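1. Structural data only, the sequence is not supplied:
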């Protein structure tokens, strides 16, 4: 959601990402940072804003995609704890969106955009068995709690950031440190140097909508040097359900 120099997203960047192969762009509390998005978002349904904005807000919080293996839904929801603006109840909003979408497909991915681990875990547990995956975003820091809940929903509390590694949440280090030390206002430019792509790879049984495997992704970006020794990846695999055995 912060593809525009660390502050929101623009129409041009949206189009560039979609042309590069991105299927859907989810966002969060920075969706309106670039004011042009207020008028642009209704022209591009693949750019989502949180589903729990009040009725009448521009854009949509969900989308149903057609793929060679069938339909897959994506829902974007924003948590409330320590978040601004405080939107409608995310549990009720995402529940309504999931109920509507399940009439079309069992394959549903939810982006839970929020500050606290507890609220995102609660959303994941709330949706267990109702969606294929709940992936948290917002903090810029990838968590190591990838798992598949008993009902078949894959979960990761935070997918992490796609951006510069030698930084503080993607921003240049010195200005951030000086702000903490001095309490004086400052600008925070985006850091340079090595970048990494972080996220999650999820395998779904499209017949049931249950997640089969979730793998945390942490790869060097195209402009950064390959690391000498990459951290081993851990696959979390769901045990077969009784009907699969």
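-> Now that the structure is in, tell me what you want to look at. Note that this is a predicted model, so its numbers are computed, not measured. Numbering: from 1, shown residues only.
2. from here on, contacts and neighbour counts on C-alpha atoms
-> Will do.
3. residues making contact with the longest helix anywhere in the chain?
-> If you go by DSSP state H, the chain has its longest helix at helix 90-101. The contact list for helix 90-101, computed with Cα atoms under 8 Å, 6 or more residues apart in numbering, reads 51-52, 62, 64, 73, 75, 77-80, 108, 123, 126-127, 130-131.
4. ok, structure two:
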């Protein structure tokens, strides 16, 4: 089976470029499972219910997020649903290692039309980021839960983290236990996609789906001013040269073992 993961959708340019390219990518690669990171899809900061609905309408099975998940307060109610709910809000994930009692869920277990069971986990790093629970131990906990609940073999983890070493460490830690560990957050696609020794596909960062004539999505002048003066200011999403960054993974649907990983970058 084929899995497509679309990297951080940044603002309206990101939504536009994904909407432009996604249909033919899904068809060309016969994608069975689509996951989109949408945490920056609302003006570069957060996600709204209407934008989540837009991404689901494009075919997303699950939407992952990260540290900007609460930037748009209206998403909280959208995600506050029962664990066994089938409404779309249940399929918007926030990092599973956020504090206990945080709204929403960090794990979604589903089943495709052909009967293949799958699970998507969302986690946030701890190095150079806000405090959260141990992602390594939390991954162990979620894998035990998956085995007990659905015994899904196709399992993908979106690891939203800053430090490349932490991402690589979690990839090796989970090698052979999940189908893929894909990094997000830094918005720059890395050229280290590979299959680890025991069948886990890994990439340090999938990259950003958004304006590449920018500083990781933000208008260059605004970021340069902060670096040069140290003065705070409001960041705004850039618009120039949008590109869609994604990663395609092929795996055995029965075992979850990955056998191919490919970077994708498409522009206007």
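-> Everything's here; your move. Please read all numbers here as calculations on a predicted model, not as lab measurements.
5. Can you give me the TM-score here?
-> For this chain pair, the superposition-based TM-score is 0.87 by TM-score structural alignment, normalised by the length of structure 1; 220 aligned residues with a Cα RMSD of 1.1 Å.
6. so after the longest helix of structure 1, what's the next helix or strand?
-> strand 108-113 (DSSP states H and E).
7. equivalent range in structure 2 for that following strand?
-> Strand 108-113 of structure 1 lines up with residues 155-160 of structure 2 when matched by TM-score structural alignment.
8. to the chain's geometric centre, what's the distance from the matching stretch?
-> Relative to its chain's centre, stretch 155-160 of structure 2 lies at 7 Å (Cα atoms, centre = their mean, to the nearest Å).
9. superposed on structure 1, where does it end up, distance-wise?
-> When structure 1 is superposed, stretch 155-160 of structure 2 averages 0.4 Å from its matched positions, counting by mean Cα distance after the TM-score superposition for structure 1.
10. neighbours around residue 141 of structure 2, how many?
-> Using other Cα atoms under 10 Å, residue 141 of structure 2 has 11 neighbouring residues.
11. Tell me the spacing between the equivalent of it over in structure 1 and residue 123 of structure 1.
-> Mapped onto structure 1 by TM-score structural alignment, residue 141 of structure 2 lines up with residue 96. Using Cα to Cα, to the nearest Å, we find residue 96 of structure 1 at a distance of 13 Å from residue 123 of structure 1.
12. now swap in residue 12 of structure 1 and tell me
-> 32 Å.
13. ranking the contacts of helix 90-101 of structure 1 by neighbours, who comes first?
-> Going by other Cα under 10 Å, residue 78 tops those with 34 neighbours.
14. who's in contact with the nearest residue to that one once chain neighbours are set aside?
-> Computed as Cα to Cα, 6 or more residues apart in numbering, the closest residue to residue 78 of structure 1 that is not its neighbour in sequence is residue 113, at 4.7 Å. Going by Cα under 8 Å, 6+ apart, residue 113 of structure 1 touches 27, 28, 76, 77, 78, 79, 120, 136, 137, 138.
15. Apply 10 Å and report the result again.
-> 26-29, 50, 76-80, 83, 119-120, 135-139, 157-158 (Cα atoms under 10 Å, 6 or more residues apart in numbering).
16. From those residues, which land in helices?
-> Checking these against DSSP H, those in helices are 119, 120.
17. hmm, back to that, and the contacts of helix 90-101 of structure 1, which two are furthest apart?
-> 64 and 80 (25.1 Å; Cα to Cα).
18. Give the equivalent position in structure 1 for residue 185 of structure 2.
-> Per TM-score structural alignment, residue 185 of structure 2 is aligned with residue 138.
19. same question, residue 40 of structure 2
-> That one, residue 40 of structure 2, aligns with residue 2 by TM-score structural alignment.
20. now that match: how far from residue 135 of structure 1?
-> Distance from residue 2 of structure 1 to residue 135 of structure 1, by Cα to Cα: 17 Å.
21. Of these two, give the one with the bigger neighbour count.
-> Applying other Cα under 10 Å to residue 2 of structure 1 and residue 135 shows that residue 135 carries more neighbours, namely 23 against 20.
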